[in-house]
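**Student:** Kindly return the folded structure for what I paste below:
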Amino acid sequence: MAKKRKQHDEEHINETWLIPYADLLTLLLALFIVLFSSSQIDSKKFEQIARSFSSALDGGTGVFDYQSPFEEESEEPSLNQKIGKNEKKQLQQIQGKINQYIQQENLTGQLKTTLTEEGLLITILNDVLFDSGSAEVRPQDRKLAQEISQLLAMNPPRSIIISGHTDNVPINNSQFASNWELSVMRAVNFMKLLLENKQLDPQWFSAKGYGEYKPVASNSTEEGRQKNRRVEILILPNEPIN
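**Tutor:** Modelled structure (predicted):
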C-alpha cells in the first residue's frame, strides 16, 4: 500500500513542470501580441520589452538573448522624401529658366516667381495684361502671354492653375456685376490665350477667380491696389515637395 502511495506522489510531482511551462507560453504570447499590435517597433523598444520579460522569467538564456529581429531605422531619406526633393529640384530648374527670361526681357517690374509649399508661383503684376474694368488681354500684351506659354511647356507636364485677382474698388458695369466675376473672366481669357500654344494640353489647366479676397498688399494706397490687381500662374508639383 505504501509503495502505491509513493508511486502516486512521484507521478504528481512530475506533472508540476506544466505550470511554469504554461506561464512561459502565456508570457511569450503576450509579448508577440504587444509586438504585432504596435504600429512601429524599433530596437530600443524591443530591448526594453525584452528586459522586462526576462526579469519576469528570472533571467536565463532564451529568445530574448538573440539579436532584435527589427532592423535599425535607416537615416537615409524614404522614397517619398527622395521623390519630393527631386520634384522640388525640378521646379527650381523651371524657376531658374523663367527668371532668366525675366532678366533678359527686363520684366522684373512686371513678373516675379516664388517657390511656395503649393508649387511654383508666377505673378504678373501691375495691370500688365488688362485695361481697367476689362477682361480682354490688351493686343500689346498678347506677345507676353505667348512667350509665357512657351515657358509652361514642360516634360513631364504639370497641373497649372490660372487665378485672377482685383483690388477692392467696386465695379458694376454692363459686363461685370462684381470684382469676382471680373477676376474669373480675366483668368479664363488669359488661360485661353496660353492654350493657343499647341504644345500645351488643356487637360492640365484650370482657372479661378478670387476677386478682392486674396490681397497681397493694402488696398488703402494706389500702390497697394496695383499689386492686388494681378494674374497668377501656379505650377503644381507632380509629387508633394519637402
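
**Student:** C-alpha from now on. contacts and neighbour counts both.
**Tutor:** OK.

**Student:** helices or strands up against the host helix or strand of Ala30?
**Tutor:** Taking DSSP states H and E as the criterion, Ala30 maps to helix 18-37. On a contact count with 3 or more Cα pairs under 8 Å, 6 or more residues apart in numbering; DSSP states H and E, helix 18-37 meets helix 43-56.

**Student:** For the comparison step, fold the sequence that follows:
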Amino acid sequence: MAKKHKCPECPAGEKWAVPYADFLSLLLALFIALWAISESNPAKTEALKTEFIKIFDFSPSNVVESETSNQQQYKGASKTPQDELEALKELTLTQQETIKKLKAALDQQENQVALQLPARIEFERGSADIVSQDVRDFLKYMVDFTKGLPSKIQVEIRGYTDNSDTALRSFDLAYKRAENVANYFIENGVNTKSISIKSFGLNQPLDNDASLTKNNRVEIYYKMDVTDEQTQKSVIERLDTFNP
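**Tutor:** From the prediction side, this is the model:
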C-alpha cells in the first residue's frame, strides 16, 4: 500500500490585509456619507467639520504656517467664492470703512446671504425726509453700486426709529423712511421688481439707549441665494472694482 504524503503547510498570508481592507471600506463609506451631507445640508457639514477639528486637535492655521510661500500663493489663488465671502465678512466686522470704500458685512440667514454696507442712512427725529446732502451723496453711490449688480439680487430696504413715540407710529415712520429711500432708487433707474421694504419700527436699536439719534436710520441689504456661487462672485468683483 502506497504511503500517503502529508500536504505541506501553506505559507502564512499577510494577516494585516483583511482588516486593512475592512478599514478602507469603512473609510470610503464615511467619505460618501460626508459628501452626501455636504450636498444636502451645508450647515450640518460645518458642524461636523468643527467636531472633527476638536477630535483630532487640528488647527487649519498650523497647516498654513507650515506651508512654503509658493504653496500659500497657490492656495490663495484657488479660493472659492464662499471663502472670499467669509474673508470679506471677517474684514468688515472688525472695522468701519468710509462710505466711499463701500466695504460690506455678510450675514448668512437660512438659504440666503445678506450683504449690508456698514454706513447707515440717518434721519432727523420724527422725520422721514431725506434732507442731508451727505445722505443724498451716499444714496447716489448706492444707486450706482446697485445698478452694477446681477439682476437676481434682491434689494431689501429696512426702516427703523428711536423709542420717542408709540410702537404703531414708530412702525409707520420707519416704513415711510424705507419707502422714501426705495423711491429714490427707483427714480434713479433701479428696477422696482428687485426692491422690497421692511419696517422694524422701534425694534432692534443699535444701542442700549434706544432713544439715540443713530436709531433713526435706514439700512440696505442685498440678498442672494447662498448656493449661487456665480452671483456671489459677481458681487465680490463689484466690490473690488467699484470706486464711487
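
**Student:** can you list the residues that contact the helix or strand hosting Glu65 of structure 2?
**Tutor:** Assigned by DSSP H and E, Glu65 of structure 2 belongs to helix 60-66. For helix 60-66 of structure 2, the external contacting residues (Cα atoms under 8 Å, 6 or more residues apart in numbering) are Gln72.

**Student:** what about the aligned partner of Asn228 of structure 1 in structure 2, distance to Ser170 of structure 2?
**Tutor:** Using TM-score structural alignment, the equivalent of Asn228 of structure 1 in structure 2 is Asn215. Plainly put, Asn215 of structure 2 is 11 Å away from Ser170 of structure 2 if you go by Cα to Cα, to the nearest Å.

**Student:** How about Arg238 of structure 2?
**Tutor:** 35 Å.

**Student:** how far away is the corresponding residue of structure 1 for Leu27 of structure 2 from Asp23 of structure 1?
**Tutor:** By TM-score structural alignment, Leu27 of structure 2 lines up with Leu35 in structure 1. Separation of Leu35 of structure 1 from Asp23 of structure 1 (Cα to Cα): 19 Å.

**Student:** Can you show me the helices along structure 2?
**Tutor:** Remark: helices assigned in structure 2 by DSSP state H are 17-40, 42-56, 60-66, 69-77, 81-93, 133-147, 167-187, 229-241.

**Student:** Out of the ones you listed, flag the one nearest Asn208 of structure 2.
**Tutor:** Among the helices of structure 2, the nearest to Asn208 of structure 2 by Cα to Cα is helix 167-187 (17.2 Å).

**Student:** okay, the angle between the closest one and helix 133-147?
**Tutor:** Angle, helix 167-187 of structure 2 to helix 133-147, by axes from the mean of the first three to the mean of the last three Cα atoms, to 10 degrees: 60 degrees.

**Student:** Who are the packing partners of helix 167-187 of structure 2?
**Tutor:** helix 133-147, strand 154-159, strand 195-199, strand 217-225.

**Student:** swap the cut-off to 6 Å and go again
**Tutor:** Applying 3 or more Cα pairs under 6 Å, 6 or more residues apart in numbering; DSSP states H and E, one finds that helix 167-187 of structure 2 makes contact with strand 154-159.

**Student:** quick one on the thing from earlier: between Leu35 and Asp23 of structure 1, which has more neighbouring residues?
**Tutor:** Higher neighbour count among Leu35 of structure 1 and Asp23: Leu35, with 15 against 12, using other Cα atoms under 10 Å.

**Student:** For that one, give me its contacts.
**Tutor:** For Leu35 of structure 1, no contacting residues are found, by Cα atoms under 6 Å, 6 or more residues apart in numbering.

**Student:** Distance of it relative to Lys45 of structure 1?
**Tutor:** In terms of Cα to Cα, Leu35 of structure 1 sits 9 Å off from Lys45 of structure 1.

**Student:** got it, and Gln93 of structure 1?
**Tutor:** Gln93 of structure 1 is 43 Å from Lys45 of structure 1, by Cα to Cα.

**Student:** do Asn168 of structure 1 as well
**Tutor:** 58 Å.

**Student:** what does Pro139 of structure 1 give?
**Tutor:** Using Cα to Cα, Pro139 of structure 1 is found at 69 Å from Lys45 of structure 1.

**Student:** And the two? Which one has more around it.
**Tutor:** Counted by other Cα under 10 Å, Pro139 of structure 1 and Lys45 do not tie: Lys45 has more neighbours, with 13 against 10.

**Student:** Now do the same for that one: its match in structure 2.
**Tutor:** So, by TM-score structural alignment, Lys45 of structure 1 is left unmatched.

**Student:** list the contacts for Lys45 of structure 1?
**Tutor:** Lys45 of structure 1 neighbours (Cα under 6 Å, 6+ apart): none.

**Student:** tally of neighbours for the residue nearest to Ala128 of structure 2 when sequence neighbours are not counted?
**Tutor:** Spatial nearest neighbour of Ala128 of structure 2, excluding adjacent residues (Cα to Cα, 6 or more residues apart in numbering): Arg177 at 4.6 Å. By other Cα under 10 Å, 29 other residues sit near Arg177 of structure 2.

**Student:** what does Arg177 of structure 2 align to in structure 1?
**Tutor:** Match for Arg177 of structure 2 (TM-score structural alignment): Arg186.
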